[in-house]
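Undergrad: Sharing a model that was predicted from the sequence below.
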Amino acid sequence: MRLVLASASPARLSVLRAAGVEPVVRVSGVDEHAVTASLPDPSPAEVVTALAHAKASAVVDQVAAEFPDAVIVGCDSMLWTPGEHAAELVGKPETPELAAERWERMAGGTGSLLTGHALLRLRNGTTVAEHSDHLATTVRFGQPSRAELDSYIATGEPMKVAGGFTLDGFGGWFITGVDGDPASVLGISLSLTRSLLAEVGVSVVSLWNEPSAERNGVAVSE
């Protein structure tokens, strides 16, 4: 049994590795704009969940050939922020100018980071079960100075991540707090993933790496 991560996100990979799972990474290449455009008047939660499901589904054929008994997890995150006239659901800023504009609006306020999760269970190369859900986590933003914001945008990081910020990178200097699951802000909630695994009949502990002798308090000589 292998866990397949349908994402190129280094943060999601890092979260899973730190939690004892070494996933197989297969990048979906899904056209997110096309998926979103196909949804009739979706709620923010429906958008991120549909995107997560599309990413997991896109790698099924490839995974089924390589790992016929596996679970595939797809994730997508977007930031739900208040706007001047209405709230806005945003993904990755496409330009430095847009990243700066969003940060100027977010600074000193809060946003809801929505992360959709989709889990597909493969048995003998066939999808036998699937479940999807989402999680919302409130992020409280600090107020970087103009010089700090310019320097942050110059790193290129904001354009690579949902909402234009990170918790575990340069952006972490400008986050004052998180209400909810911090791992979901990194892109994948361990608690929600565990629940979805249970829904498809997989115990998370079956995916853990074998503990090393050193972890068990036994020195290993080479």
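TA: It's in. Just so we're clear, the structure is a prediction, and the values are computed from it rather than from any experiment. Numbering: from 1, shown residues only.
Undergrad: all contacts plus neighbour counts: C-alpha atoms, from now on.
TA: Fine.
Undergrad: Over to Gly187. Which of the three states is it?
TA: Following DSSP: H, G, I helix; E, B strand; the rest coil, the label given to Gly187 is coil.
Undergrad: So the nearest residue to it once chain neighbours are set aside versus Ala6, what's the distance?
TA: Distances taken as C-alpha to C-alpha, 6 or more residues apart in numbering place Arg12 nearest to Gly187, at 5.5 Å, with adjacent residues excluded. Using C-alpha to C-alpha, to the nearest Å, we find Arg12 at a distance of 10 Å from Ala6.
Undergrad: okay, those two: which has more neighbours?
TA: The residue with more neighbours, out of Arg12 and Ala6, is Ala6; 28 against 20, by other C-alpha atoms under 10 Å.
Undergrad: That one and Pro23 touch, don't they?
TA: No. The pair Ala6 / Pro23 is not scored as a contact, 9.6 Å apart, by C-alpha atoms under 8 Å.
Undergrad: The residue nearest to Gly187 belongs to a helix, doesn't it?
TA: Yes. Arg12: assigned to a helix according to three-state DSSP.
Undergrad: And it, how far from Ala136?
TA: Arg12 sits 16 Å away from Ala136, going by C-alpha to C-alpha.
Undergrad: Ok, Ser212 next?
TA: From Ser212 over to Ala136 the distance is 35 Å, taken as C-alpha to C-alpha.
Undergrad: Please compare the first structure with the one that follows:
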Amino acid sequence: MTTPLVLGSASPARLAVLRAAGVEPVVVVSGVDESQVAELPPVELALQLAELKCAAVAGREEVPPGALVLGCDSVLELDGEALGKPHEADEARARWRAMRGRSGVLHTGHCLRDAATGRVAAATASTTVHFADVTDAEIEAYVATGEPLEVAGAFTIDGLGAAFVRGIEGDHTNVIGVSLPLLRALVGELGHAWPDLWTDPGAVTR
């Protein structure tokens, strides 16, 4: 019997990662206003936002009985500061000028709630990201695409920004937005088996 997973996020990247891993979640957008959360150290901020998103979704009528509800949030730590989505082009340009040729740490908070028991398991995964020394012209071209405006840290590794990342240390799925190894561990902590989340294992082909 498949255990339903509810993803409390509108992120298409998180959805794609889960689908590629054989999990077809029910998407319920949390609606949490990230700007209203008090300033915290990056690791704590990512986890608190994930917990808020999970809590906001857990009581919704769209949540199937017995589902596991997942809240996630990512921030990039650079010089001790938590960088979320820049939203504005000028901010994205400034971010990339500060990041190029340097390294940051992408933190993703994960909060998983068992709708049947109310039990919660939560943790943060961290991955070091090494940025290429991109030119001003490359920054302008990238910002003009709009991609970096609505993603944590103003970059992706599963889109146009991948060419501007020269390497990572740690779990690459965490950088995309959901750490599959950490999520598997949280699923086990709540007494479930990871393969039980697979929607249709027999349909997975390579």
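TA: That came in fine, so what should we check first? Just so it is clear, the structure is predicted and the values come from calculations on it, not from any experiment.
Undergrad: ok, back up a step: neighbour count: Ser212 and Ala136 of structure 1, which is higher?
TA: Neighbour totals were compared for Ser212 of structure 1 and Ala136, and Ala136 leads with 21 against 11 (other C-alpha under 10 Å).
Undergrad: The more buried one corresponds to which position in structure 2?
TA: Under the alignment (TM-score structural alignment), Ala136 of structure 1 pairs with Ser126 of structure 2.
Undergrad: for Ala56 of structure 1, same thing?
TA: Structural alignment (TM-score structural alignment) places Ala56 of structure 1 against Cys54 in structure 2.
Undergrad: Equivalent analysis for Thr115 of structure 1, please.
TA: That one, Thr115 of structure 1, aligns with Thr108 by TM-score structural alignment.
Undergrad: got the contact list for the residue sitting nearest the centre point of structure 2?
TA: Nearest to the geometric centre of structure 2 sits Gly177, at 2.3 Å (C-alpha atoms, centre = their mean). Counting by C-alpha atoms under 8 Å, 6 or more residues apart in numbering, Gly177 of structure 2 touches 13-14, 72-74, 108.
Undergrad: Provide a list of residues in contact with the nearest residue to the match of Thr115 of structure 1 once chain neighbours are set aside.
TA: Spatial nearest neighbour of Thr108 of structure 2, excluding adjacent residues (C-alpha to C-alpha, 6+ apart): Ser74 at 4.1 Å. The contact partners of Ser74 of structure 2, taken as C-alpha under 8 Å, 6+ apart, are 46, 84, 106-109, 152, 177.
Undergrad: Can you classify the alignment partner in structure 1 of Ser74 of structure 2 by secondary structure?
TA: With TM-score structural alignment defining the correspondence, Ser74 of structure 2 maps onto Ser77 in structure 1. Classification of Ser77 of structure 1 using three-state DSSP returns strand.
Undergrad: ok, now the one 3 residues further on?
TA: When the structure is reduced to helix, strand and coil (three-state DSSP), Trp80 of structure 1 reads as strand.
Undergrad: gap between it and Arg194 of structure 1?
TA: For Trp80 of structure 1 relative to Arg194 of structure 1 (C-alpha to C-alpha), the value is 25 Å.
Undergrad: higher neighbour count, these two?
TA: Trp80 (21 against 14).
Undergrad: Excluding chain neighbours, give the residue nearest to the more buried one in space.
TA: Leu89 (4.5 Å).
Undergrad: Now do the same contact list for that neighbour.
TA: Counting by C-alpha under 8 Å, 6+ apart, Leu89 of structure 1 has contacts 44, 78-81.
Undergrad: Let's see which of the contacts of Ser74 of structure 2 end up in strands.
TA: Within these, residues falling in strands by DSSP state E are 106-109.
Undergrad: Go through the residues you listed and say which is closest to Ala132 of structure 2.
TA: Of all these, Leu106 has the smallest distance to Ala132 of structure 2: 15.6 Å, by C-alpha to C-alpha.
Undergrad: distance between the helix ranked longest in structure 2 and the chain's centre?
TA: Determined from DSSP state H, the single longest helix within structure 2 is helix 42-58. Distance, stretch centre to chain centre, for helix 42-58 of structure 2: 11 Å (C-alpha atoms, centre = their mean, to the nearest Å).
Undergrad: Which residue numbers in structure 1 does stretch 145-152 of structure 2 align to?
TA: Aligned by TM-score structural alignment, stretch 145-152 of structure 2 falls on residues 155-162 of structure 1.
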